[in-house]
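Participant: Provided below are the primary sequence and the corresponding predicted coordinates.
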Amino acid sequence: MHVPDGFINAPVSAAAGVVAAGAVAVSLRGARRELDERTAPLAGLVAAFIFAVQMLNFPVAAGTSGHLLGGALAAILVGPYTGVLCVTVVLLMQGILFADGGLTALGVNVLDMGIVTTVVAYALFRGLLGVLPRTRRSVTVASFVAALVSVPAAACAFTLIYWIGGTTDIPIGKVFTAMVGVHVLIGIGEAVITALTVGAVIAVRPDLVHGARGLTSSLKLRVDGELVDAPAPQPAAPAVAARSHRGIWAAGLVTALVLAGFVSYYASANPDGLEKVAADQGIDKKTEEHAAKDSPLADYGVKDVSDARLSGGLAGVIGVGATIVVGSGVFYVVRRRRTPDAPAPEKESV
C-alpha cells in the first residue's frame, strides 16, 4: 500500500507529513517507557523482519497481490509506540534506498501504514484480551483479529486522504469499495503472518512479547482432589537468559535474511492492492517519477547485476542489513535517553 508521488496533492501531503512527524515525536517519547534490556535489541530485529516479509507479495485475487503492512505485528511484539517507529524505519529505508513509496508521500505512508495500522491493531488487541481467557492462545487469537482489521482500516484511511487531496477526479464511493474489498483479503494474509509470528515467539520466549505481559496465568496442581496454584518457577540465571535472548535474535535475523535474500524471488509479481485499484480506477493518472529512481537498489534489485535472482537476493540482504543497523541505532539512542527515574516495564510472562 505504498503511496507514490502524485496520488495526493502537495498541501495534503504536507499536512499528512506534519501529523506523521508529530506522531513519531510522541512515539519517540513513548518508546522510552517500552524499551528495556529485552525489547531494545528485539525492536531493530522486528523492523528488519517486517522489511523482509514485505518483499513477499502473496496472491489474493485475480491479478492482485498483497504484502504484510506490519503495524499489528510490531505493536504486539514491542509495544505501540515502538511499533510506530519500527514501521517508520522500514518506510524510510524503502523510500530512500529502494524507490518504493514516494518521498513527498512519505508522511502519507507513515500515517497510513505506520500509525493507523498500529493504533487500530493495538487498541483492538487490548480490547480482545480484556474479554478473552488469560492464556497464550488468546494472545495469538487477538493478534489474528487485530491484524486482520488493521489492513482495511488503513485502506479506509487512504480513501479519506484521497477524498481530501486526491489529484484525480474519481468518485470516492468507487475508490472506497475497491480499496476495502481487496484489502479485506490482504488482511487475511496479514493476520496469518502476524498470528504465526507472535505464536512462535510466545512459544519460546513469552516474556519478549510486549502484548502478552500482564497475562500471567499460574499453573494448577491437583492435590487431594483440589486444584491449587503451583509454585512460581524460578527466573532463569542472567547468563542463561542472555544466551536465550541472543538465540532468538540470531534466529530472527537468519529468518529475515533467508526470506529477503532467497524466498522473495518467488513472491507474486502481480500489482498489490493499491496499485491494482489505482490502475483500475484511474487514480494513477498523475503519478510522478520517484526522486530515487536511479538509486543502485531501485525496485529491489542491484544495479548492473544482470541475474534477476542474484540481484533481488542481494538487494533484500542489503535492505535487511540497513534496516537492522538503522533501527537498532534509533532504538539504542531512544533507550539511552530514557530518564533515570522512569519506571521500568514490569517483567511479566504469560
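Facilitator: Happy to help now that I have it.
Participant: drop to CA atoms for contacts and neighbour counts, all remaining ones
Facilitator: OK.
Participant: so which elements touch the host helix or strand of residue 327?
Facilitator: Of the helices and strands defined by DSSP states H and E, residue 327 is found in helix 308-336. Where contact means 3 or more C-alpha pairs under 8 Å, 6 or more residues apart in numbering; DSSP states H and E, helix 308-336 is packed against helix 10-34, helix 39-54, helix 80-97, helix 238-261.
Participant: what angle sits between the third one and helix 39-54?
Facilitator: By that I understand helix 80-97. Put simply, helix 80-97 runs at 50 degrees to helix 39-54, going by axes from the mean of the first three to the mean of the last three C-alpha atoms, to 10 degrees.
Participant: any idea how far stretch 147-166 is from the chain center?
Facilitator: Distance of stretch 147-166 from the chain centroid (C-alpha atoms, centre = their mean, to the nearest Å) equals 16 Å.
Participant: could you pull out the helices for the stretch 101-250 of the chain?
Facilitator: Counting by DSSP state H, counting those that start in this stretch, the stretch 101-250 of the chain has helices at residues 106-109, 117-131, 136-165, 172-204, 238-261.
Participant: hang on, isn't residue 79 packed against residue 213?
Facilitator: No - here residue 79 does not reach residue 213: they are 10.4 Å apart, not a contact under C-alpha atoms under 8 Å.
Participant: higher neighbour count, the two?
Facilitator: A count of neighbours by other C-alpha atoms under 10 Å puts residue 79 above the other of residue 79 and residue 213, at 24 against 16.
Participant: wait, what's in contact with the more buried one?
Facilitator: 31, 34, 210-211 (C-alpha atoms under 8 Å, 6 or more residues apart in numbering).
Participant: if I look at the residue nearest to residue 106 when sequence neighbours are not counted, how far off is residue 24?
Facilitator: With sequence-adjacent residues excluded and distances taken as C-alpha to C-alpha, 6 or more residues apart in numbering, residue 106 is closest to residue 17, at 7.0 Å. Distance, residue 17 to residue 24, using C-alpha to C-alpha, to the nearest Å: 10 Å.
Participant: another structure for you, compare them:
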Amino acid sequence: MLAAMDTQAMHIANGIVNGPVSAIFAVIAVAALAYCVRRGRDDLDERLAPMAGLVAAFIFAVQMLNFQVLPGISGHLLGGTLAVILVGPWVGALCVSTVLIVQCLLFGDGGLTALGLNITNMALIGTAAGYLLVVALLKVLPKTPASLSATALIASIISVVAASQGFVLEYALGGTTDLSLPTISGTMAGVHILIGIGEGLIAATTVATVARVRPDLVYALRRFRSAAPTPTEVPA
C-alpha cells in the first residue's frame, strides 16, 4: 500500500504482516469469496455475465496504472465501487478478487502470502463500503445518470479510504516493523483520499455514460427500479 513499505503500490508484499495474521485473513477471504460465489450465481444472467468480464478487464487495466501521490508514496485505483454499481456487490467482489489473483500469480504484484490480506482490503472491504454507500444514496436520490455519477464519486472516495484502513487494522494485528500506527493510519487516509478522488472521477464518468446508453446494464439502477416513480427518470 505504501511505497515506502512496499514498492508494489497498494498491494501488500510478503513479510509486511506476519504469517499467522496473514493466514487468518486468507481464511476470511476464502470464506467470503465462497459466499459471494453462492450469492452471485443468482444475479448472473445474459446481461450481467458479459458485463462482469468487461468490468474485470477494465479494473485490471486501471490497476496497472501506478502513480506517485507524494514523495515515496504511490498508489493505484481499486475499481470496487465501479464494479458494484455495474454488476452488484457479489459479482463485483469476485471481479476485483480475480484481478488481484491474476496480478499476484502472473505479475508478482503483491505477495502470495499476503493475497488474503489484499483480497480482504480491496475486494471485500472496498466493495462492501462502496455498495453500502451506493444503496444509502440511491434510496434518497433520483435514479438519473447525474445522481448515479455523484453517487459513484462519493462512494469511490469512501471505499478507497476504507480499504486503506483495512491494512492499518491488519498491520496493528501483525505488523513486522516498528512504524507508528497513527502515522500509518493518517498517511494512508490522506493519500487514499486523493486516490479515491481520481477513482471517483473515472467511475462517475463511466457509470453515467453506461446509464445514458444502456441503463438496463447498470445493476444499481435495476436494483432500485421498483423505487423509481417513473420509467422515464433514466433517459435512454
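Facilitator: Structure received. Just so you know, these numbers come straight off a predicted model, no measurement behind them.
Participant: re earlier: distance to residue 280 of the first structure and mean neighbour count added to the helices of the stretch 101-250 of the first structure, as TSV?
Facilitator: Shown next, in TSV, are the helices of the stretch 101-250 of the first structure (distance: least, C-alpha to C-alpha, whole Å; neighbours: other C-alpha atoms under 10 Å):
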stretch	distance to residue 280 of the first structure	mean neighbour count
helix 106-109	21	28
helix 117-131	25	20
helix 136-165	15	23
helix 172-204	9	20
helix 238-261	29	16
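Participant: distance to residue 277 of the first structure added to those helices, as TSV?
Facilitator: Shown next, in TSV, are the helices of the stretch 101-250 of the first structure (distance: least, C-alpha to C-alpha, whole Å):
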stretch	distance to residue 277 of the first structure
helix 106-109	17
helix 117-131	20
helix 136-165	11
helix 172-204	6
helix 238-261	26
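Participant: how about these, which one is nearest residue 335 of the first structure?
Facilitator: Minimum separation from residue 335 of the first structure across the helices of the stretch 101-250 of the first structure (C-alpha to C-alpha) falls at helix 238-261, 17.5 Å.
Participant: the second structure: matching residues for the closest one?
Facilitator: Helix 238-261 of the first structure corresponds to no residue of the second structure when matched by TM-score structural alignment.
Participant: next, the angle from that helix to helix 172-204.
Facilitator: 140 degrees.
Participant: so which elements touch helix 238-261 of the first structure?
Facilitator: Other helices and strands packing on helix 238-261 of the first structure, by 3+ C-alpha pairs under 8 Å, 6+ apart, are helix 39-54, helix 308-336.
Participant: ranking the ones you listed by burial, who's on top?
Facilitator: Neighbour counts (mean count of other C-alpha atoms under 10 Å) averaged over each of those peak at helix 39-54, with a mean of 26.
Participant: what span of the second structure lines up against that helix?
Facilitator: Aligning helix 39-54 of the first structure against the second structure (TM-score structural alignment) gives residues 48-63.
Participant: can you tell me what sits against that stretch?
Facilitator: Contacting residues not belonging to stretch 48-63 of the second structure are listed as 76-79, 83, 86-87, 91-92, 95-96, 98-99, 217 [C-alpha under 8 Å, 6+ apart].
Participant: that one vs the first structure, mean deviation?
Facilitator: Stretch 48-63 of the second structure, aligned to the first structure and superposed, deviates on average by 0.9 Å (mean C-alpha distance after the TM-score superposition for the first structure).
Participant: next: stretch 100-107 of the second structure.
Facilitator: Compared with the first structure after fitting, stretch 100-107 of the second structure has a mean deviation of 0.4 Å; criterion: mean C-alpha distance after the TM-score superposition for the first structure.
Participant: so that stretch matches what in the first structure?
Facilitator: Under TM-score structural alignment, stretch 100-107 of the second structure corresponds to residues 91-98 of the first structure.
Participant: part of a strand, is residue 74 of the second structure?
Facilitator: Yes - counting by DSSP: H, G, I helix; E, B strand; the rest coil, residue 74 of the second structure is found in a strand.
Participant: now the closest residue to it other than its chain neighbours: how far from residue 39 of the second structure?
Facilitator: Excluding the flanking residues, the one nearest residue 74 of the second structure by C-alpha to C-alpha, 6+ apart is residue 68, at 4.1 Å. Noted for residue 68 of the second structure: a distance of 37 Å to residue 39 of the second structure, by C-alpha to C-alpha.
Participant: same deal with residue 60 of the second structure?
Facilitator: 23 Å.
Participant: now residue 199 of the second structure
Facilitator: Per C-alpha to C-alpha, residue 199 of the second structure is found 27 Å from residue 39 of the second structure.
Participant: what of residue 180 of the second structure?
Facilitator: The gap separating residue 180 of the second structure from residue 39 of the second structure is 39 Å, by C-alpha to C-alpha.
Participant: again with residue 188 of the second structure
Facilitator: 32 Å.
Participant: do the same with residue 179 of the second structure
Facilitator: In terms of C-alpha to C-alpha, residue 179 of the second structure sits 39 Å off from residue 39 of the second structure.
Participant: of the two, which one has the most company?
Facilitator: Under the criterion of other C-alpha under 10 Å, the comparison of residue 179 of the second structure against residue 39 puts residue 39 first, with 14 against 11.
Participant: my understanding was that that one contacts residue 89; is that so?
Facilitator: No - Residue 39 of the second structure lies out of contact with residue 89 (C-alpha under 8 Å); the separation is 9.3 Å.
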